[in-house]
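Undergrad: only geometry, no sequence info:
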């Protein structure tokens, strides 16, 4: 079993280091909060997310980052990236769905990622996805934006 706090700390450090913001003042103006929650299905078949303490193999964990503009000025062209931890596999579920994916953490493209195999285009397996990136065109003053991705514990 993995500790969600440890997983969250590693992911938080990585997210903070790869965040790209336009404008010199923006780095001090943006607050980010990261949460890790386990997906649970109710008896009625509805899905809810609960804070996770441990994450046994097969658990679906949602990483959600909330970015808050703490200033009285808008932030434009904000790119935020969430890496997929090494012991997790991306499920294909991301919010907003406009996320781009990467297999190397450097080059991003629209999902599903594709590659040529024997002259044919095929989908890249989700297990090879290493990070997702969202482009937030406009984050109004004193407002927040959420991004999230779902993973399965390997």
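TA: Arrived safely. Bear in mind the structure is a predicted one, so any value in this text is a computation, not a measurement. Numbering: from 1, shown residues only.
Undergrad: Could you use CA atoms for every contact and neighbour count after this?
TA: Will do.
Undergrad: contacting residues for the residue sitting nearest the centre point of the chain?
TA: What sits nearest the mean C-alpha location of the chain, by Cα atoms, centre = their mean, is residue 82, with 3.8 Å. Going by Cα atoms under 8 Å, 6 or more residues apart in numbering, residue 82 touches 11, 14-15, 131-133.
Undergrad: Below is an additional structure, to be compared with the one above:
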């Protein structure tokens, strides 16, 4: 079921070069208690625009960049001492409305040299709504899954310019600069099960 969203196009389009797209997981069911799916898709091959241009000119490097990725989903729980714990979500995890999840994406550069700029996009499944705790700082957000702008997104609501509520976001994107050989970068966000 697709989200209906009156805030889908209230801001100017930002068109960055997407190196690959990651779907951050799928949750199954619409009842008060749902079962989490362990399916986390693999991202498309990454392209580094500067090295891609060089390779097309002199054919000295491959145009496809090697980036290993791993996406995890964890249930946030609080232990008896009040400390937060991240409990990995798997196919047997039972989720309830109101549970908070943290999605983390790990991206390792396995190229022969550094990647100058990597763009990572993580979708927000329909069964959850973004809460925040987005890292690294200064991400881009999308209320329609296609058009991205710096967060927080702003739009006209009742003829007044204001922040679009996080529950309407459908994806988050980061531009990560200078990823060295065998370096791993991590991106994350938290969401609540509807």
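TA: Cool, got the structure. Model, not experiment: these values are computed from the prediction.
Undergrad: What distance do you get for the residue nearest to the centre of structure 1 to residue 115 of structure 1?
TA: 22 Å (Cα to Cα, to the nearest Å).
Undergrad: aligned partner of residue 22 of structure 2 in structure 1?
TA: Applying TM-score structural alignment, one finds that residue 22 of structure 2 falls in a gap with respect to structure 1.
Undergrad: Counting neighbours, what do you get for residue 22 of structure 2?
TA: Other residues near residue 22 of structure 2 number 20, with proximity taken as other Cα atoms under 10 Å.
Undergrad: gap between the helix or strand where it lies and the chain center?
TA: Following DSSP states H and E, one finds residue 22 of structure 2 within strand 20-23. Chain-centre distance of strand 20-23 of structure 2: 8 Å, with Cα atoms, centre = their mean, to the nearest Å.
Undergrad: I'd like to know which elements that strand is packed against.
TA: strand 115-123 (3 or more Cα pairs under 8 Å, 6 or more residues apart in numbering; DSSP states H and E).
Undergrad: against structure 1, where does the strand it packs on fall?
TA: Mapped onto structure 1 using TM-score structural alignment, strand 115-123 of structure 2 covers residues 75-83.
Undergrad: what's the mean distance for the matching stretch versus structure 2?
TA: For stretch 75-83 of structure 1, the mean deviation from structure 2 after alignment is 0.5 Å (mean Cα distance after the TM-score superposition for structure 1).
Undergrad: buried stuff in that stretch?
TA: For stretch 75-83 of structure 1, the neighbour count (16 or more other Cα atoms under 10 Å) marks 75-76, 78, 80-83 as buried.
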